[in-house]
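> pasting the sequence and the predicted model now:
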Amino acid sequence: MSSALEDQARRPAVFFDRDGVLNMDIGYLFESHKLVWIDGAREAVKAVNDMGYFAFVVTNQSGVARGLYEEAHVQQLHDWMADELGKIGAHIDAFEYCPFHPEGTVERYRQISHRRKPAPGMINDLLKRFPVDAERSFLVGDQPTDIAAARAAGLKGYLFSGPNLETFVRPLLLVG
C-alpha cells in the first residue's frame, strides 16, 4: 500500500502519439522544415503542462528500420519540436520512439519489439521512470494501435481525428 506522500508525488500524464496527433502525418517525417503542427497541438501540450500533468510522446518510427532516416534524425526532430514548444512556455517531459519493425531493411532494427505499438513497452517504460498516476492518465492517438497500446498498459485511450487538439484534450483533463 502506498503512503499519502507517494500518492501526492504522483501526477497524471498525457501520452501523445506524434504523427497525426501533434503534427500532420505526411509519412516518415524526420525533417523539421516539413513538420506542420496540428491545429491546437502546441496549446494542448501547454494546457497539459499547466494542469500539472506529465506530457509524453510515444511514437513508432519504422522509417529507421526501413533505412529512410537515422535515429539521430528522430532525436533532432524531437529537439526541434521541444524548442518550438518552449517558445510558448510548453514542454514534453519525455519523447519515446520505437525504431524497430519486423520487416525493416536495416538488419539491426529488423525485429519485433515490445516497444512498438500496439505493444505497451514505451508507455510501460515511462510509467517505470516517472511517478505517474496511471488511474488519471490517458493516451491520445490517431490509430487503433495507439489505443490498443494504452489499454495494454492499463490506461484510457482516446482516438483523435481532428481538427483541433487543444479543443479535444482540454475536456479530458477535467475528467481525470
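Happy to help now that I have it.
> going forward, measure contacts and count neighbours with C-alpha atoms only.
Fine.
> how far away is residue 68 from residue 54?
Per Cα to Cα, to the nearest Å, residue 68 is found 31 Å from residue 54.
> give the contact list for the residue lying closest to residue 112 once chain neighbours are set aside.
Nearest non-adjacent residue to residue 112, counting by Cα to Cα, 6 or more residues apart in numbering: residue 102, 5.1 Å away. By Cα atoms under 8 Å, 6 or more residues apart in numbering, residue 102 lies in contact with 109, 110, 111, 112.
> use this one as the comparison:
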Amino acid sequence: MQKAVFLDRDGVVNIDYGYIGQIERFDIIKGTALALKKFKDMGYLTVLVTNQSGIARGKYTYSDFLKVTSFMQANLSLYDACFDGIYCCPHHENAYVEQYRVSCECRKPKPGMFYYAERDLKIDLHHSVMIGDHATDLFAARRAGISSLFLIGEHLKEESPLCPEAICYKTIGEVVEFIRKNQ
C-alpha cells in the first residue's frame, strides 16, 4: 500500500478565479510544481480530488475540464511533478445540466473520490495527507480515514474554525516542509 498526498485543485494548485474551464484562466500557484515534486521525492503519490460544479452548472463542459487538466499536467511534467491520479466530481444536486443533477457519493464533503483513488492506486488512506482550502475538502478526507489534514490558501480565517484539527499554512510549500521535518 502506498501513501498519498491528496490535493484540491482550485485555490490549492491553481489560482481560484471561479469556474475555471478554460486554459486561459488556469494559472498554477507559484511553488506548487516544486512542492509536488518534493512530495514525490518523499515517496508520496500525488492525487487531485476536485469538485467541478461548473460542469453541472453549464459554465463549461467535461471536455473543457479534460483540456485544462491536460494543460496542467503538461506544465507539471516540466518539473517531474504530474499528478499520479486525478478524480473529478462534476455533479451537483441542483445542476442546470440534467445528466449531472445527481446526489452522488463523490462530491466533497463525501469521501467517494478518496475511495476510488484508494482502490485504483492501492493507497493507504490512514498514512496519507489531505491539503485543501475549504473545510469540506478536509471533511471528505477525514470521512475516508485520513487524519493528516492541512488547510491552506486565502480562506484560512473563515475556514479554520470549521475544522479545528487542521494544521493551517498559507502555502503548499510550507506543508511540504512541515511533513519533511515530521516524517
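The structure has been received and is ready for your questions. All values reported here derive from a predicted model rather than from experimental measurement.
> overlay them and tell me the TM-score.
Scored by TM-score structural alignment, normalised by the length of structure 1, the superposition of the two chains gives a TM-score of 0.90; 167 aligned residues with a Cα RMSD of 1.3 Å.
> between residue 68 and residue 54 of structure 1, which has more neighbouring residues?
A count of neighbours by other Cα atoms under 10 Å puts residue 54 above the other of residue 68 of structure 1 and residue 54, at 24 against 13.
> now the alignment partner in structure 2 of residue 99 of structure 1, nearest residue through space, not along the chain?
For residue 99 of structure 1, the aligned position in structure 2 is residue 90, judged by TM-score structural alignment. Setting aside the residues directly before and after it, residue 90 of structure 2 is nearest to residue 52 in space (Cα to Cα, 6+ apart), at 4.9 Å.
> map residue 49 of structure 2 across to structure 1 for me.
Aligned by TM-score structural alignment, residue 49 of structure 2 pairs with residue 58 of structure 1.
> read off where the helix ranked longest in structure 1 ends up in structure 2.
Looking across structure 1 with DSSP state H, the single longest helix is helix 71-86. On structure 2, the counterpart of helix 71-86 of structure 1 by TM-score structural alignment is residues 62-77.
> try stretch 29-40 of structure 1
The aligned range for stretch 29-40 of structure 1 in structure 2 is 20-31, by TM-score structural alignment.
> show me what the matching stretch is in contact with.
12-15, 17, 54, 59-61, 64-65, 67-68, 71-72, 172-173.
> now with 7 Å, please.
13, 14, 15, 60, 64, 65, 68, 71, 173 (Cα atoms under 7 Å, 6 or more residues apart in numbering).
> map residue 100 of structure 2 onto structure 1.
Aligned counterpart of residue 100 of structure 2 in structure 1: residue 109 (TM-score structural alignment).
> same question, residue 136 of structure 2
Aligned partner of residue 136 of structure 2 by TM-score structural alignment: residue 145.
> chain center to the match of helix 71-86 of structure 1: distance?
On the basis of Cα atoms, centre = their mean, to the nearest Å, stretch 62-77 of structure 2 sits 14 Å off its chain's mean C-alpha point.
> average offset between the top strand by length along structure 2 and structure 1?
Longest strand in structure 2 by number of residues (criterion: DSSP state E): strand 45-51. Compared with structure 1 after the fit, strand 45-51 of structure 2 shows a mean deviation of 0.3 Å (mean Cα distance after the TM-score superposition for structure 1).
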